[in-house]
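> Below are the sequence and a predicted model; questions follow.
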Amino acid sequence: MVEFEKPEYFLLRPEVEKAYGYSHAVKIGNSIKVSGAVSMDDEGNPTAIGDIEQQMKNCYADLEKILKHFGCTFDDVVKEDIFTTDMAQMLEKSAYRAEIYKNGFPTGSWLEVKGLALPEFMVEIELEVHKSK
């Protein structure tokens, strides 16, 4: 008999995530998929409006909470996709990532998009994580 692992769902802001119809992270086996983090407060309101660097830092702060929930760190991230409405600014402020990824950067893509979920959002970061046993 083949056993299937049940997914473990994690909601960082349950009311916001239920209203929009998504889970912030799902773990199955050793893999964790993390939905895009944006700079928002606990009610889903945009924060750090107009400040892409602070929005990026807020995203990483939320992502760290999710990683900690699963007993992971940024060292366990294998893929990071960044969506931004202003690539020039993102590239200018991206040095902060070296403080997050101290042991090497994950794979990933950076994409400039026309817009994100709300017009105030300038950056969204999603992750794929591999948790070693």
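Yep, it's here.
> Every contact and neighbour count from this point should use C-alpha atoms.
OK.
> what about the helices in this protein?
14-20, 52-69, 87-93, 97-100 (DSSP state H).
> and these as TSV, adding mean neighbour count and distance to Glu126?
Output for those, formatted as TSV (neighbours: other CA atoms under 10 Å; distance: least, CA to CA, whole Å):
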stretch	mean neighbour count	distance to Glu126
helix 14-20	13	15
helix 52-69	18	8
helix 87-93	14	15
helix 97-100	12	14
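> contact partners of stretch 79-86?
90, 106-116, 122-129 (CA atoms under 8 Å, 6 or more residues apart in numbering).
> which among these end up buried?
Neighbour-count burial (16 or more other CA atoms under 10 Å) applied to the contacts of stretch 79-86 gives Met90, Pro106, Met122, Val123, Glu124, Ile125, Glu126, Leu127, Glu128, Val129.
> contacting residues for Gly108?
Taking CA under 8 Å, 6+ apart, one finds Lys79, Glu80, Asp81, Ile82 in contact with Gly108.
> and with 6 Å instead?
Lys79, Glu80, Asp81 (CA atoms under 6 Å, 6 or more residues apart in numbering).
> this is the comparison structure:
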Amino acid sequence: MPKQVINPPTVHTPIGRGYAHAVRVGNTVYIAGQVALDAQGNLVGKGDIRAQTEQVFRNLQAVLEACGGSLRDLVKITVYLVRAEDIPTFREVRSRYLPQEPPASTLVVISRLASPDFLVEVEGIAVIGG
């Protein structure tokens, strides 16, 4: 089955060009970890977990829309946070974007992400149609 690389113009250009924002194989979409960068590559919400989480979910939504889907098509997400105290705020924002039939989810607290300014990163798997 052929794979389709997806880098929508509504999401920042992949950093380092060594990856795609998403790869679609059949009905399955694998979404790279999304961070709080806007379409121009600017950090949104330095030091603010709520603003960063909002941007992350907007990026996930934009990637899925470019694939013909929506956040409702997510079946699995993996969340990386750098501060355990941000878990309640992250969950609050996530519940607004994924209110019904949420995907399976793993949340891991780690020491750091690719940039010291990133507080959260979320990757996902979606099944669109079929």
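Happy to help now that I have it. Keep in mind the model is a prediction, meaning the values are calculated, not measured.
> quick one on the thing from earlier: which members of the contacts of stretch 79-86 of structure 1 are positioned in strands?
Cross-referencing the contacts of stretch 79-86 of structure 1 against strands under DSSP state E gives 107-112, 123-129.
> re the thing from before, of all the helices of structure 1, which lies closest to Gly36 of structure 1?
Checking those against Gly36 of structure 1 by CA to CA gives helix 52-69 as the closest, at 8.6 Å.
> which part of structure 2 lines up with the closest one?
Using TM-score structural alignment, the residues of structure 2 aligned to helix 52-69 of structure 1 are 49-66.
> Grab the nearest non-local neighbour of Arg24 of structure 2.
Gln4 (5.0 Å; CA to CA, 6 or more residues apart in numbering).
> For the one you found, the count of nearby residues, please.
Per other CA atoms under 10 Å, the neighbour tally for Gln4 of structure 2 reads 14.
> how about the helices of structure 1, which one is nearest Gly44 of structure 1?
When the helices of structure 1 are ranked by proximity to Gly44 of structure 1 (CA to CA), helix 14-20 comes first, at 5.9 Å.
> How far away from the center of its chain is the closest one?
Relative to the chain's own centre, helix 14-20 of structure 1 is displaced by 16 Å; criterion: CA atoms, centre = their mean, to the nearest Å.
> and what of stretch 83-103 of structure 1?
Centroid separation for stretch 83-103 of structure 1 versus its chain: 13 Å, with CA atoms, centre = their mean.
> Can you measure across that stretch, start residue to end residue?
23 Å (CA to CA, to the nearest Å).
> Check stretch 22-38 of structure 2 too.
Note: stretch 22-38 of structure 2 ends 16 Å apart using CA to CA.
> Give the aligned range of it in structure 1.
Using TM-score structural alignment, stretch 22-38 of structure 2 pairs with 25-41 in structure 1.
> what does stretch 103-118 of structure 2 give?
Stretch 103-118 of structure 2 covers residues 106-121 of structure 1 once aligned (TM-score structural alignment).
> on that earlier part again, make a markdown table out of the helices of structure 1 and add distance to Ile32 of structure 1.
Shown next, in a markdown table, are those (distance: least, CA to CA, whole Å):
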| stretch | distance to Ile32 of structure 1 |
| --- | --- |
| helix 14-20 | 17 |
| helix 52-69 | 9 |
| helix 87-93 | 25 |
| helix 97-100 | 18 |
